[in-house]
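Visitor: Build the 3D model from these lines:
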Amino acid sequence: MTTLQIRSKGTLTLPARFRKKYKLEEGELFKLIDVGDGSFFLVPFESKVMKNTDKVAKKAKEANVNLEELLATLDDERRRYYQEHYVEH
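Guide: As a prediction, this is how the structure comes out:
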């Protein structure tokens, strides 16, 4: 167990061993999840956009799809989604 101290402006410093272990860098975002009774979790915020971008890039490469084809498909899907969800029928 590690003890952290809140500084004058609410700053917490994560020990270097944890920053190195989890490859955390200055400026990274975290979620603070309140679990009640004065307890909470501090969880690294993983960007869903970056996570999904990596998945899309991997799938496109596996399917041998180039960037132009991928962007055209995404544009078509965006238009279809807009029509289905935002245009009154």
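Visitor: going forward, measure contacts between C-alpha atoms and count neighbours the same way
Guide: OK.
Visitor: Other residues contacting the helix ranked longest in the chain?
Guide: Secondary structure of the chain per DSSP state H: the longest helix is helix 67-86. The contact list for helix 67-86 (C-alpha atoms under 8 Å, 6 or more residues apart in numbering) reads Ala60.
Visitor: Another sequence for comparison is provided below:
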Amino acid sequence: MRPHATIIHLANVLAIAEADGAMSDVENGALSDIMFRIGADEADLHAARALLTHGESYRLQPLAYPVANMQMIENMVLVALADGQV
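Guide: Now for the predicted structure:
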């Protein structure tokens, strides 16, 4: 079964945020803001982290609706640029 859209959204954001090997305090702050805006909780974050570590390397996943995809891409860019290092 495909994970809930919120979990996929967070997993994609986390994959971008952790691409450089670690999350800075600024990136963690951006993640908290993103979680608030999309209505995610700690259980969703835990599930997203589990999705990232399950099996082979994680591949970004699209969401079902174009508007949701745009919001997710905006959040991925936000977290990527949060600490000033891409």
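Visitor: Any idea what the TM-score comes out to?
Guide: With the length set by TM-score structural alignment, normalised by the length of the second structure, the two chains reach a TM-score of 0.36; 37 aligned residues with a C-alpha RMSD of 2.4 Å.
Visitor: What count of nearby residues applies to Glu27 of the second structure?
Guide: Neighbours of Glu27 of the second structure under the rule other C-alpha atoms under 10 Å: 21.
Visitor: How about Ile7 of the second structure?
Guide: Residues contacting Ile7 of the second structure under the criterion other C-alpha under 10 Å number 22.
Visitor: need the contact list for it.
Guide: Applying C-alpha under 8 Å, 6+ apart to Ile7 of the second structure gives the contacts 44-45, 47-48.
Visitor: go again using 6 Å as the cut-off
Guide: 44, 48 (C-alpha atoms under 6 Å, 6 or more residues apart in numbering).
Visitor: Please apply the same query to Ala17 of the second structure.
Guide: By C-alpha under 6 Å, 6+ apart, the residues touching Ala17 of the second structure are 79-80.
Visitor: if we go to 8 Å?
Guide: 23, 27, 76, 79-80.
Visitor: buried residues in the one helix or strand Met70 of the second structure maps to?
Guide: In this assignment (DSSP states H and E), Met70 of the second structure forms part of helix 66-81. Across helix 66-81 of the second structure, burial judged by 16 or more other C-alpha atoms under 10 Å covers 68, 72-73, 75-76, 78-80.
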